[in-house]
Every structure is written in C-alpha cells, then in structure tokens.
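Participant: Sequence plus the predicted model coming up.
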Amino acid sequence: MTHFRSEPEPPVGITPVEHTGSAPTREAPAPPTGHAPVNDQRRAQLLLASVMDRIGTNRCHKVILAIVVFGAFFDVIEQNTVGIVGPFLKEQWGVSSTGIGFLASATFGSMYVGAALAGWLSDLKGRKTMFNFNLALYSLGALVCALAPNFEVLVAGRVIVGLGLGGEFVVGLTLLAEMTSTQFRGTAISLLQVGAGGLGNPAAYLFGWVTVGMVGPHLPQFLGGPDAGWRWVFVLLCLPALLVLYTRRHMPETPRYLVSKARTADANRSLSVLASGRMNPRGLVVTDYLPDGLRLTEEKARWTEILKGRLGRNSAVLGSCTAALFGAQFVLLTFWPTILVDRGYPVATSLAFTMIIFTGAVTGTLFATFLNTRCRRRPTIAVAAALSCASALAFPFLANGATAILVLGFLFEFFSWWANCSISTWCPELYPTRVRAFGIGVISNLGMIGGALLPPVAGVLLGSMGSTALLSLVAVMCAVVLVAVPFGPETFGRSLEELHDEN
C-alpha cells in the first residue's frame, strides 16, 4: 500500500501540469503501455485507471470507506426498527399484527422504489449528490417517525425512510467501486457488507434491547417518560445519520463519474483530493492528471442497455444469483426460530440459538473480504454457493442435538454470506460507469423481490411437509447461484475501465 502527499508522483506515461490560472492545452498523451491507440474518450478512461491505481489507498480512501460503512450499518439497524417498536405500538396505540405487517411493507415497498430511483438519479446527477440526498431523506423520515402523533403519520414516515434506505446501499456500493484502486476495490466493497448485513442485523436487536428494554422504562418525564421509549429508537438512529451527513460535505465526487460527464477539470480536482490523503486539504494544488487537451463528450446513459447484449447477460446472471441467494437467506432469517421450536426447544432457547447461528454472517463476510482481494470472482462465488447448498441439505439429517444445530446453522450463514459478499463485489464490476448505479439498483431490487416472495412459499412447505422441505428449497436456491455464475465474466484484478470499452 502506497501513500502520497498532496503532489504524488504521476503514473508512467502521464505528465501532470499544476493549475496556475489557466491550464495549457496540449496533445493528449498516449495510453498506458499495452493499449492500442484509441480516441480521446477511451484514452482518458485508461489514463484515469492508471492514475487511480498509482495513487493506491491512503487515509482519504479509508475515511470515505468508514463513512459509507457507518451509514450502511445504521441503515440496516433502521430496517429492523418495526420489529423492535411493534409491541409498544400494539400496547399504546392498539395497532394490530396486520397493522405492524403493513408498516413493515410500507418500509420495504418504498425501498424498492428508492433503490431504482437512486440508481437512475445517481447516473444523472452524481454519486456524491445522491449519497447525501439519501441520508438527508432517511434522517427526515426518522424524525417524522419519532414525532408521529398517530399511526397514519408513522406510516408516512416509514415510506420516507424506505426511500432513503433503498438508495443508500446502491449508491454507496457504486461510490466505493469507483473511488478505489483495482487492488483495494474488492476489500472496500466487502467491508461494506461486513458493516451492513454482517454487523448491522445482530446490532439492531442489541440496540433495541438497550433502548426500549433497559433505558426506556426509566426515561424521565422531560424526555417523554417510559411511554416514549420507542420514539427514542428513531431519534437516536437519526443522530448518526446527521453526523455522517456533516462529514460527507467534503467527500469528493468519483473521478470516474466526472470523466463520464466530460468534466475534466473537476476530475483532476477530485483526483488531487484523493492523492492528498485528506478529504478537505488546505492549500490543495490541483494537478492535471488528465490534460485539458483531451476532447471528451458526455456519455449518455441508456437505461435499456442493461437488458441487451453483454450487459443483458450480466444482468441475467446477477439477477438470478441475487434473487435466489437473498431469497434463501430471508427464508432462514424468518424461520430459524420456528424450525428450532419444532425440534422441541423453548422459544427463549431458540432465539438464543438463532443469535449464535447469525454470528456466521459476520465471520462469513470477513472471510469473503480476505478472499475477494486474492481470488477470482467466479470460483469464489461458486465454492461458497456449493457449500451453502451442502450445509442446508445436511441440516435436516445431521442436526441432532444442540451442538450439531449450532455448527450446521453457523456454517450455512457463514457460506451464504461469503457468497453474498462476493456477489456484491462482482456486481459493480459488470456495468460501465454510465449505467453502473442504475444496474446495481435493479439487481438490488431483484434480490429484495426474492426475499419477499420465497418466505411465504417456505412457510407453506414448513407447515405441510416439515423443515426438510423448507431446507431443500433453500438448497435449490443456492444451487441456482452455482449454475448461473459460470455464465458471467471474470473480473478479478482488472480495472473498471479495462472491463468496459465504453465507446
């Protein structure tokens, strides 16, 4: 890992020029060794890839990564808040179980819309712009929920929250992929998964237990009293979002997006900020990594691209993998306690076992982070999917006794989150810059649709045929991933510009 000061050594073949009022115009330099002569648009992309890889990873990249992961972590906690506050809404407002379910549906339904819209607008207006907007929207929704005088306003607040949540992960994934070097890209995206699903889901219930279980009953009247404990769940979740929003003011736009919009001067400034190692460096010297002599044109985003030709095949592979794997994970997220109760364990014991099983998600994402920097995408995903399938099939026959249940359950979560994390790393690599965020948004929605449709089917199987049928369904979904992966391209070790000839 190489660190640079505010004026880093330029990549081979690039002679930067400092801004001293107006930058000189000159002939664009040749692309890096190994590339045939191409037009200025493609030349700028290849030069940009060389610059990004030469800058490497420094403090600025790590701060940006921390901000994105921090936001995603609290987003996942927010997704679980309906389950946390549901019992209090029933007690204080008389909300039925159906009403609680509707509240959850309002959140996740608006997340579908938010993911697609955020991806589309991010390709139009910029990654940083939509990243900030999503967080501001989420914070506004959380505040509405905290102050809601009735159930109808609470539903409206959850819709606003869902719009922000749906876009947050999509734009964050795109931003990290475009802001990092080829070598660090897999690690950065994998760590996003560690902070989000890996740590966020177990942390959500710990947060709820502390807020409404431990502190809530003892709240003084000037803070609303014990009956306001559930409102503080939303208030506290709003505060970290506002902190991240403040920090994001200084985050640069991704150079890759700026080049795709023919904004050479802004791209040079963004690259200079990244190379300085600080998000808000004083006395920044802007360096012409990309000469003004390059004749660039704005790349127009055609949303139908992701459904045609090579990108259409990539979308089919990613969509089937994501929908199948998310569906399998949501099935067991929903039914692990029920399966354990059916095996004769008390409810409290089943919940404790489930929490232990889900530690596999954290370790699985950490393991994937290690592999994604060192191993090719397709074999990594295929092995994880095969092991997920095997562990799901083994559970009904070998999970006899507490130790076997915990080990096999842990292994499934470990392998499936390993696969999930690796697919998330693969996803932004399969789309060009002009439609990358929109493509990720569509794939994210397919995953959420799989997560919404499969649990009801699994519930019918569990009720009529038992846990063996349910776990067989989970194994089939993991096998779908195994079959689909070979049809996608290998992307490991290649820059985003090498993967897509965008002209």
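Facilitator: Nice, I can see it.
Participant: CA atoms for contacts and neighbours, from now on please.
Facilitator: Noted.
Participant: if I pick the residue most central in space within the chain, what's in contact with it?
Facilitator: Centroid-nearest residue in the chain: Phe169, 3.8 Å away (criterion: CA atoms, centre = their mean). When contacts are counted by CA atoms under 8 Å, 6 or more residues apart in numbering, Phe169 touches Ala72.
Participant: Put this next to the previous one:
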Amino acid sequence: MTTLTTGGSIPRSATDHAASATQTAAIAARLERLPLTSYQRGLFAIIATAWFFDSMDLGALTFVLGPIRQSFGLSTSEAGLLSSMSFLGMFLGAASAGLLADRFGRTRVFQVSMIFWGLGSILCGLSPTVQMLAAARVLLGFGMGMEFPVAQSMVSEIIPAGQRGRYIALLEGFWPLGFIASGLLCLAVLSVADWRWVFILQGIPAIFVLIVRRYVPESPRWLASHGDAEQAERVMSEIEQKVSERLGGAALPTPAPLKVEARTTTQGLATLFSPGYRRRTVMLWCLWFFALLGFYGLTTWLGALLQAKGFPVTKSVFYTILISLAGIPGFLAAALTIEALGRKATLIATLLGAAIACYFYGGATDQAQLITAGLCMQFCTFGMWSALYAYTPELYPTHVRATGTGFASAIGRIGSLIGPSLIGFILPAAGQSGVFALGAGAFILAALVVLALGEETRGRTLESISH
C-alpha cells in the first residue's frame, strides 16, 4: 500500500518515516474495509449538492449569452471572449486549488471555493459594464475551478474501491442536473426579468458552505499522509463509530493485513512527472485539453447557435434544456459501465459517440434531426464527464492527488478557454458545420490519447494504483 506525504511534512528521521508509513497504510486499510452505509452516502450527498449549485452557475451562460450579447451589443468574437473569462478563472482556480488542498486540507479549500463562486455570481448580476462582467466571470470561474478537483479528491478518498468509480460518476451527474436546473431558472426569470437576476439568484446557495463546514470531516487519508497521526486517528475513529451506528452497532470487518511500501521521494509537481506518473500525466493533460475544448466550445454556444437558426430566446432555452435531459441517462449509464467495463472503455466509447453525434448535429436540416442529434451528443458528453472525473483522481497518490487532479483540470480549462473564443471566430467564416467539425475532431483526438496511453483502474484501491 502506498505511503504518502505532503511537501513540508517529510519526517526528519527514519523512525518518523516508518511510523508515518505504517499510519498511512493502516488508515487506508480501515477505510477500505468499511461497508458503504448511509453515513458515507450522506457525506457524498452534501458534496454533490455543492457541486450541483456550482454547476448551475457554470451552465447559466449557455442560456443567457444571447441576451447578454443584445444588452451590451457584442459581436460574435467579443461574446466568445466573454464566454472564455469564466474558463480563465477556472484555469487559475484548478491549478491553485490542487496545491492548496494537498497542503492545507480538502475541506478548507472546498469551503473557500464556495465563497468565491457565490460572490462571483452575485457580482455578475450587478455588473454595469461588460468589462466588470468579464472580471466577475473570472472570479466566478476561479471558485468553480477550485471546487471541482477538490470534490473529486474528497469523494475518491471516502468511498471504498468497489464503489468509488460509480460514486464519482454520480457526482459528475449533478452537473447535467445543475445545468438543467439553471436552464429552468433562466426560462422562468427571463420571462419576467432580465439576465442579471439569474446570476444574483444563483449566488445565494453559496451559504450551503455552512453545512459543509459542520458535517464534512477532513479526509483521514490526507491527514495521515500529511503526518498528522493524532488527528487522522480521531477522524477515522469518528467515521468508524458512525458507520457502526448505521449498522445497528454491529462489529466492523477486520482490516486487511498492512502492506507498507517505501515513501515516494518526489514531492508536489515533481511527482507528476516522475517515472511512475509521467505517462499518466501526459495522457490526462491531453485528454482534458481536447475533451473540454470540444465540450465547452459547443455547449457555451448551444443556445446562441439555436438562435442563429431562427429560434427566439425563450424557445432556444427550451430546446437547450430538452437536449440536455439526455445527460441524465448519460451519466447513469456511465456510472454502470465504468464499474462493469472499466474507465478506459467507457471514456473511449463516449468520446467517439460524442464525435459522431457532433457531425450529425452540425449537418441537421430540420428540427427533428437537430433534437435527435443533440440528445445523442449530450448523452455521450455527460457520460464522458462522469468517466473523466472518476478516472483522474485515481491515477495519483494521496499526497499529490488534488494537485494532479487540479492541474489536469487546469489544462482542460485552457481548452475551455480556447474553445468558445475559437468558435466565435470560426462561426462567421465556416458556419455551424465548421463549428461542429471542430468539436468532433477534438473528441476523436481525446479518444485516441486514452486508447494509446491510458491504463485501467477498475476495482483497484487507490494505494495499489499508485504503484
């Protein structure tokens, strides 16, 4: 089993080193042997609810980009640049959050991220100029970029190996639910008020941070890897007590025999490019970049592209919501296949499926073809998201899990940043068929990267994957 540490916490003696290694292995063994009960599901529900609110803010621009363009008189290229501002913030947030979460803990950074995105959303609604709106979108994106990789790490470290992939896939499923809820909110608000109230209303749920602060404990895996044996033991004992209570006071299974392995010598970013992880890092960075370039390039413009086909604002919002409903069976199907068929197969299948659907969506000549191709596209892309989020945190050890996940997400945000802006320039020259050809090509490249460099992690503990 892997023994982990964080920068600044390396034991100064061989005795301390061995004690820390044994503690980390023991905590991991105790977590893995716990039956999955309503206690772990409750922690998951809290994290997923925060993810849901965050996703509502992220999806709002898809529905209000058209009205914002009209409000400020923006050209297609200017609207594309505005769309990219939140992804610039997400790049900065994801890159910093991983390092901070591995240094200061998962729950602290998770709570701070919620404050950032809530404040950013309210400021979006209060912005009098497009420049201030762009700055608020950066702040909003910073908070969202912080939350996503930390939430992945938190769920992956509390759910046992046999269910881990399924639950992270379900966590990602709260993104299409949030996206659809955002669309419904926009549909209701835009019929009686302007787009500003959408952002103001979506910033209010940031007070959910108080629930996270009260009920979600720090990851005992992280505490052990950080060298805080006393706190790790206290949190682990509380988790065991609550699991036992959910089982009616029944005795818990005996942990598996400890397998203590040598501590990795590299720390922080250096670990991501050490011999054991270099291939994984290259694969994940390419996968995230191309997948997010294709997804956000298309999704951000989906409502505006429908308006360009002649649909009025409210009807384009309705069709975007309708198409997005396919994301619900999409992530549920992925939650099943990543445990049945594996992460790698699910990722490749959903990426290629999304590419094919993009091709037909771009060439749709009537409303029926448009809706059918759009449903297939969203089914595959949201399934892709579930597999992507389940796969990424599994490929790194605890002391750099949030860092590795955060930087992969940050590289993806570069793709997110480029995608909407690029489409803003491509659309006038190549039309909608050119836009969707770009998306299909990006998904195909992502699938090829996984096929060539990916490895399967299904059913393995986090510690065994780390070696």
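Facilitator: Received it, and whenever you're ready, just let me know what you need. Model, not experiment: these values are computed from the prediction.
Participant: Based on its surroundings, how many neighbours for Glu261 of structure 2?
Facilitator: Using other CA atoms under 10 Å, Glu261 of structure 2 has 16 neighbouring residues.
Participant: Please apply the same query to Ala256 of structure 2.
Facilitator: Here the count is done by other CA under 10 Å, and Ala256 of structure 2 has 12 residues near it.
Participant: What of Asp501 of structure 1?
Facilitator: Per other CA under 10 Å, the neighbour tally for Asp501 of structure 1 reads 11.
Participant: thought it was touching Arg42?
Facilitator: Yes: judged on CA atoms under 8 Å, Asp501 of structure 1 makes contact with Arg42 at a distance of 7.4 Å.
Participant: before we move on, what SS does Glu218 of structure 2 have?
Facilitator: coil (DSSP: H, G, I helix; E, B strand; the rest coil).
Participant: Report the contact partners of the counterpart of it in structure 1.
Facilitator: Matched by TM-score structural alignment, Glu218 of structure 2 corresponds to Glu253 in structure 1. Counting by CA under 8 Å, 6+ apart, Glu253 of structure 1 makes contact with Gly126, Arg127, Lys128, Ser270.
Participant: tell me which of those are still there in structure 2?
Facilitator: Compared against structure 2 with both residues aligned by TM-score structural alignment, their matches' CA atoms under 8 Å, the contacts of Glu253 of structure 1 retain Gly126, Arg127, Lys128, Ser270.
Participant: Could you pull up the residues touching the third one?
Facilitator: Residues near Lys128 of structure 1 by CA under 8 Å, 6+ apart: Leu175, Met251, Pro252, Glu253, Thr254.
Participant: about what we covered before: which of the kept ones among the contacts of Glu253 of structure 1 lies closest to Leu430 of structure 1?
Facilitator: Using CA to CA, Arg127 is the member of those that sits closest to Leu430 of structure 1, with 17.6 Å.
Participant: measure the aligned partner of the closest one in structure 2 to Ile371 of structure 2 for me?
Facilitator: Aligning on TM-score structural alignment places Arg127 of structure 1 opposite Arg106 in structure 2. Going from Arg106 of structure 2 to Ile371 of structure 2 by CA to CA, to the nearest Å gives 40 Å.
Participant: Name the helix or strand for the equivalent of Gly439 of structure 1 over in structure 2, please.
Facilitator: Under the alignment (TM-score structural alignment), Gly439 of structure 1 pairs with Gly404 of structure 2. Using DSSP states H and E, Gly404 of structure 2 sits in helix 398-453.
Participant: What helices and strands are in contact with that helix?
Facilitator: With contacts taken as 3 or more CA pairs under 8 Å, 6 or more residues apart in numbering; DSSP states H and E, helix 398-453 of structure 2 sits against helix 76-104, helix 130-158, helix 220-225, helix 269-272, helix 278-299, helix 343-362.
Participant: chain center to it, what's the gap?
Facilitator: Here the centre of helix 398-453 of structure 2 is set off from its chain's centre by 14 Å, with CA atoms, centre = their mean, to the nearest Å.
Participant: so how far does whatever helix or strand Leu46 of structure 1 lives in sit from its counterpart in structure 2?
Facilitator: Assigned by DSSP H and E, Leu46 of structure 1 belongs to helix 40-55. Compared with structure 2 after the fit, helix 40-55 of structure 1 shows a mean deviation of 3.1 Å (mean CA distance after the TM-score superposition for structure 1).
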